[in-house]
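In: Got a predicted structure plus its sequence, pasted below:
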Amino acid sequence: MDLLKSLFVSASGLKAQNGRMRIIAENIANSDSTGRTPDQDPYRRKIPTFQNYFDKEIGGDVVELGKVVEDRSPFELKYEPGHPAADANGYVRQPNVNTLIETVDMREAQRSYEANLNVVEATRRMVQRTIDILRG
């Protein structure tokens, strides 16, 4: 039944966006996590990727969370001479996490999650109407 296929596809989207939101939450939570010593790197932002594959069982493409890659952009320096991670000049390397970008990414993930959820709900209603018609 094609309606069930749409449920599987939407469910894969829900799962992928849930994983994306988890990674974004980790980035936000660690946006102030510096190294403990001058030679230790601070937290490095993670970037979720997605990949699609053909699911033979349902006969369609589905999405899944792909590799999580590290953002290789440079760390910012902040002058904090008393910090344990400060270098000889008093600078501490800060995580390469921009909370504004993470917030926008979270909003986009939320909207995609909601869109997939709407498909699930619409499909459920259609299945229920079909069952009601067959009973009646």
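Out: Now that the structure is in, tell me what you want to look at. Residues are numbered from 1 along each chain as shown.

In: hey, let's count contacts and neighbours off CA atoms from now on
Out: OK.

In: hey, where'd the helices end up in the chain?
Out: In the chain, the helices defined using DSSP state H lie at 2-29, 99-135.

In: and the ones you listed, which is most packed in?
Out: Highest mean neighbour count of the helices of the chain: helix 2-29, a mean of 19 (counted as mean count of other C-alpha atoms under 10 Å).

In: list the helices and strands that helix packs on?
Out: strand 46-55, strand 60-70, helix 99-135 (3 or more C-alpha pairs under 8 Å, 6 or more residues apart in numbering; DSSP states H and E).

In: what about versus this one:
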Amino acid sequence: MMNTLRNLGLGLALLACCGGALAGDPPAPCMDPCVPPSKRPSTEAPASGERLRQQALDKLEQRFQEADLDRDGALTEEEARKAGLGYVANHFAEIDTARRGRVTFEDQRRYMAQRRRQAMAEPPQR
């Protein structure tokens, strides 16, 4: 009888902890006071579509700005390489259409948009 009560207690504790997750409902947000808020899983749905695209652009711009050590708003090919921005460094000549020896984030955005349009216009390769 004691084992049955203990198992019932554990089952109820598990049900309280998991909420409706056992019934197929989405999991409840983590409210464990031992887990710092910054470490708790997000309850927000993953980004998709235009929101995901904007998040990616924001992250790229942040990396670009971090690489711009002299804060002049542009990168040289050397700055891009040193910062590990291989895409910018490897395509520097194509991005730098004005042949200034430096590219802005807007130059990079234009180049990426151009490449995207080209990729969408090309028939898939087999």
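Out: In hand now; what should we look at? For clarity, every value in this text was computed on a predicted model and none was experimentally measured.

In: And the TM-score between these chains?
Out: With the length set by TM-score structural alignment, normalised by the length of structure 2, the two chains reach a TM-score of 0.25; 48 aligned residues with a C-alpha RMSD of 4.2 Å.

In: Counting neighbours, which bits of the longest helix along structure 2 end up buried?
Out: If you go by DSSP H, structure 2 has its longest helix at helix 49-67. Neighbour-count burial for helix 49-67 of structure 2 flags Leu60, Glu61, Phe64, Gln65, Ala67 (criterion: 16 or more other C-alpha atoms under 10 Å).

In: and which of these is nearest Ala93 of structure 2?
Out: Phe64 (16.9 Å; C-alpha to C-alpha).

In: Gln55 of structure 2 versus the closest one, what's the distance?
Out: According to C-alpha to C-alpha, to the nearest Å, Phe64 of structure 2 and Gln55 of structure 2 sit 14 Å apart.

In: and Lys78 of structure 1, how far is that from Arg93 of structure 1?
Out: Taken as C-alpha to C-alpha, the span from Lys78 of structure 1 to Arg93 of structure 1 is 6 Å.

In: Comparing these two, which shows the higher neighbour count?
Out: Arg93 (24 against 12; other C-alpha atoms under 10 Å).

In: Including distance to Val68 of structure 1, could the helices of structure 1 go into a markdown table?
Out: Putting the helices of structure 1 into a markdown table (distance: least, C-alpha to C-alpha, whole Å) gives the following:
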| stretch | distance to Val68 of structure 1 |
| --- | --- |
| helix 2-29 | 8 |
| helix 99-135 | 15 |
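
In: Nearest to Lys67 of structure 1 among the ones you listed would be which one?
Out: helix 2-29 (11.0 Å).

In: Strand 46-55 and the closest one, what's the angle between them?
Out: 170 degrees (axes from the mean of the first three to the mean of the last three C-alpha atoms, to 10 degrees).
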